[in-house]
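Participant: sequence first, predicted coordinates after that:
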Amino acid sequence: MGEIAGELARVKGAFAQPTLTLLHQRQAAVVITIFRAAFGRNNKPIPTARLHTQVEEHLAGIRLAGESEVPTGSGRDICQRWMRGQWLVRSLDETGNEVYSLTSHAQQALELVKNLARDRATLSEHRIATILGSVRRFNSEANPDRTSRVTILNAEIARLQAERDRLVDGAEMVGATEDYMLEGFTELLSLISALPSDFARVEERFATIRGEILAAFRAEDRPAGEVIDAYLARADALMTATHEGRAFEGAFALLRDDALVGQLREDLTALLEHPISGRILSDADRAELQGTVRLVRDGLDRVLAQRSRVTATLKEYIVSHDAARDRQLEQTLRQVESELMAWMATTGPRATHDVPLMPARAGVDHLRERFYDPADDVLPERIATADPDDAPEVSLTALMAQGGPRLNSLRERLEEALTSLRPVGSLGELFDQLEPSLRRPVEILGLLHLAADRDWGTEDVLDTFAAVRHDGSRRAFAVPRTPLPDPDRPAARPARSARSESETR
């Protein structure tokens, strides 16, 4: 009973992990689908507002597809619940904006679903050969017996030399079968898909260390030097004593070696250009293999950025921590204590003294914000006198064509239209009857100005004013229709005559 009870406790502990709590809920399929659609395979951080909008749009599409088990609430509320479930984490990017990213638990769940969605690999020659090769290589690197290591290396050299000689002599090349290639690509994709979650674990470890450092600094229960020593020890242990740290160090060493990176690219290109790969790999798998180096670089950049944030926290504390200020505060408190003892020596036991809780504010009428700068009194450079002969020739007609509206001429045309036997319906019709010199775009403003002086109202419909610029080009303007008053109505005549009388005066 003891063994089975212990096994049950371990299984319950595994089910309590955020990875299995994500997969064990009723809405797991919907959540995984949204994570895959939003973050993709590289887990690139997404701004918080954008992810809120994307979640709402994806949920709307899933509801239209007929799915009933979907999360409820706004995109913000749903993301907050996912953060409490340890599937999303919110942080600041390099520019200081808030972004979301998947935790290592969520990436593990995505990796598991992705592996199950692929055709599962079965027992094959490729898998057995891979196991044998891995065990052989592991033994050659870890065997403590010098003679055994030399024997293994000699055997491998002899095998490779024989294969090389056979190919140089023109022997028949044995091609890989489609099953062999399928098994190899499946194992390769499985290894690559595990990289993002490994990098995320290292990133989360550094984030945890940063939170603990800040808590230790705020508590001030340990000296700052001891806190910094503890961080350096934990950072070193993270890189050497954990699986994720060793994987990070190995990937970092790989990317520092240009030859290894080039070899990796060449090998992947050769595999993707294999004649059989076109029938085996989908477009998504091909893109995943092609982006392997970029995937590793992005993961390293995020881990290094998180480690830089920890280092920046230490630097900020060391720089901002002022020992002299602490000594001044201690001296002030001691002086206050000394003055208090002196006051107690000359007063009774029931003496009181009113002490303000906060010091009084200093009254300053004006505080100088800027000081004298001699550069402000430097005279500007002398303006060079232009030669009048270099000025372009401009005629009076050209200047008048570029000037403002000719209100006198427009007023005369407007009065003629109001007293004409053939009345004009609106300002637009009057504008179309004018000569080209009075149909400039600026003349439209002049007519509207004259209409506003006469308190003429506008209608909801638009009039088209076909204007003619001084260079002969034409331009049409849409202006609310301003009807002209009917000259036959008696009410319109006194207003117009009064206006003309006032203008005459």
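Facilitator: Perfect, thanks for sending it. Residues are numbered from 1 along each chain as shown.
Participant: switch to C-alpha atoms for all contacts and neighbour counts from now on
Facilitator: Fine.
Participant: centre-most residue in this structure?
Facilitator: Central residue of the chain (Cα atoms, centre = their mean): residue 47, 4.9 Å from the mean position.
Participant: check the gap between it and residue 76 for me.
Facilitator: For residue 47, the distance to residue 76 equals 12 Å [Cα to Cα, to the nearest Å].
Participant: secondary structure element for residue 101?
Facilitator: Applying DSSP states H and E as the criterion places residue 101 in strand 98-102.
Participant: and here is the other one:
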Amino acid sequence: MLALLHQTHAPFVVTALAMVFTAERPTVAVADAHAEINDALDQLRAAGYGDEDSQPLPAGTARDLCRQWVQAGWLVRQVSDDDAEVYRLSAYGVGALEVAGRVGGARTRVSKSRVRTLLEAIERLAQDADPDLMSRMVRLHEEIQQRQKELTRLEKGGAVETVDDEQLLEAAENVLHLARELPADFARVAESIKVIQRDVVAELRHDVRPTGEVLREYLARGQRILDATPEGRAFAGALRLIGDPAQIDGLWGQLRTVLRHRFTELLPQQQRRELTDISRRIEQGVKEVLAAQRQASHVITSQVRNHDPMRDRQVDELLRDVMSGLHKWVPDSRRGEAVEPLRRLPVADVGHLRQRMSDPRPPQPPAPLRDWDESEDLTAADTRAWGGPRYAELRAHLEAFAGPAARVDVVAAFRAAGEEIQRPVDLLGLLEITHGFGLTETAEVVVVDTVRPDRSRRRFALGNVVAANPAGVDGSGGDE
């Protein structure tokens, strides 16, 4: 960050980065960034900048400048979710822009709002650090009494104490001062997560242990990556306060209340825009850190699943042997000279050899079926019992159960049937018969017991249904 601010072309670099990267556009496509910076360079050179007697400008095209800024650590080049290359500011670049913005903007004053913020922070720190129960109870009672006294005064018709515009203006400047530190903090957390990702992947690639051991040791670290750095632990604590969508919505509502007040007309346009963007910048910073966490966990998990350290080591050794052989052979080789083959080749890794050979005899067809003698007695009753629904018996029973009524309860009719037509398949057959009679489902869920031919019972739950009386419906083709 200091290298960016202290270099000769710092005014141009800071201005160009602030122009390209905004709160609404944290990432910019590589081609768009090059075009915008080239356009800015052309306009400045046409206006006379860059000469010996004027403000110096860096040499080279926008592509060259962006490459230098990436190498210096001010920009980060990455691939976005839609597989497009984009630039984004690094934590050092965000910090440099925040420093330049504070210096070039309104001067921060020692105001009542800033002193009150400091005193309230110290008071909360003392309260959190003091474990004494009685002291905390005394403080809570005093606060309750003060609140109750104020409420009583207002209920009796007391006027709300107003704050003059000057104090509100000081408080707004204090809020902006605190909010300017957030983007750099979020960027540092995201970059610390990516540093851990690179470290873990490098260790995985150079490890010679089996994949199972690597998986047990490093996968948990990748899933709990926020707990591995001081920045991550601090962000995890802050996330409990600002990660709740209700908190963000409440913050946005409070900012709208502030912006509707007349004192905001005294603020410059830039500061009013910064007040409007506070909640969006916080939400965007949280999303950036969480996206970096998910990306790191995905990369580490994919590395463990798809790369075998032992296999990678064998490939590296083989490639080194090949390169070593080429370095020895090329200086002394001649055109048409015989080439000595590579003596060391990888051995095929056979996972499992067949232990038994197949029968060399051709496969034999199955034994022919025995001829059926028509005189043999067949168990027709048992076959019929395990067969399909008995449509005729079910329809006759349903008509008898319904009697003269226009509609009939299908489940009640099934419960009243004999056991020979209370099989599970008969329940389906009864529903099939009544489907053509104007079946109506009710909201009630009923349980039906059925009896299988082997006397075992099965219980089914279904929505209760009512159907028209089949005696009053044309039943042609109903028993198919």
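Facilitator: In hand now; what should we look at? Model, not experiment: these values are computed from the prediction.
Participant: which part of the second structure matches the strand holding residue 101 of the first structure?
Facilitator: Matched against the second structure by TM-score structural alignment, strand 98-102 of the first structure falls on residues 85-89.
Participant: cool, and stretch 412-424 of the first structure?
Facilitator: Stretch 412-424 of the first structure lines up with nothing in the second structure when matched by TM-score structural alignment.
Participant: so what touches the very next helix or strand once past the strand holding residue 101 of the first structure?
Facilitator: Counting by DSSP H and E, the element after strand 98-102 of the first structure in chain order, helix or strand, is helix 104-117. The contact list for helix 104-117 of the first structure, computed with Cα atoms under 8 Å, 6 or more residues apart in numbering, reads 17-20, 22-23, 32, 36, 86-88, 190, 193-194, 196-198, 200-201, 204.
Participant: and with 6 Å instead?
Facilitator: If you take Cα atoms under 6 Å, 6 or more residues apart in numbering as the criterion, helix 104-117 of the first structure is touched by 18-19, 87, 197, 200-201.
Participant: ok, average deviation of it from the second structure?
Facilitator: Once fitted to the second structure, helix 104-117 of the first structure is off its aligned match by 1.0 Å on average (mean Cα distance after the TM-score superposition for the first structure).
Participant: only the buried residues of that helix, if you could.
Facilitator: For helix 104-117 of the first structure, burial by neighbour count (16 or more other Cα atoms under 10 Å) applies to 104-112, 115.
Participant: now find how far off-centre that helix is within its chain.
Facilitator: Mean-position distance between helix 104-117 of the first structure and its chain equals 25 Å (Cα atoms, centre = their mean, to the nearest Å).
Participant: what about the helix or strand just after it, how far off from the second structure?
Facilitator: The helix or strand immediately downstream of helix 104-117 of the first structure is helix 125-142, counting by DSSP H and E. For helix 125-142 of the first structure, the mean deviation from the second structure after alignment is 2.2 Å (mean Cα distance after the TM-score superposition for the first structure).
Participant: chain center to helix 125-142 of the first structure, what's the gap?
Facilitator: Worked out by Cα atoms, centre = their mean, helix 125-142 of the first structure lies 44 Å from the chain centre.
Participant: in the second structure, what stretch matches that helix?
Facilitator: Under the criterion TM-score structural alignment, helix 125-142 of the first structure matches residues 112-129.
Participant: and the helices in the stretch 201-350 of the first structure?
Facilitator: Applying DSSP state H, counting those that start in this stretch to the stretch 201-350 of the first structure gives helices spanning 224-240, 243-256, 258-272, 277-280, 283-290, 292-320, 323-345.
Participant: got the ones you listed as CSV, with distance to residue 136 of the first structure and mean neighbour count columns?
Facilitator: Listed next are these as CSV, based on distance: least, Cα to Cα, whole Å; neighbours: other Cα atoms under 10 Å:
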stretch, distance to residue 136 of the first structure, mean neighbour count
helix 224-240, 25, 15
helix 243-256, 21, 16
helix 258-272, 22, 13
helix 277-280, 28, 14
helix 283-290, 26, 14
helix 292-320, 26, 16
helix 323-345, 59, 11
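Participant: for residue 121 of the first structure, which of the ones you listed is the nearest?
Facilitator: Among these, helix 277-280 comes nearest to residue 121 of the first structure, with 13.4 Å by Cα to Cα.
Participant: need the residues that contact that closest one.
Facilitator: Counting by Cα under 6 Å, 6+ apart, no residue outside helix 277-280 of the first structure touches it.
Participant: distance from the chain centre to it, please.
Facilitator: 36 Å.
Participant: cool, stretch 101-121 of the first structure as well?
Facilitator: Distance, centroid of stretch 101-121 of the first structure to centroid of chain: 25 Å (Cα atoms, centre = their mean).
Participant: same thing with stretch 221-234 of the second structure?
Facilitator: Its chain's average C-alpha position is 17 Å from that of stretch 221-234 of the second structure, according to Cα atoms, centre = their mean.
Participant: got the end-to-end distance for it?
Facilitator: 17 Å.
Participant: please apply the same query to stretch 35-52 of the first structure.
Facilitator: Distance between the two ends of stretch 35-52 of the first structure: 12 Å, counting by Cα to Cα.
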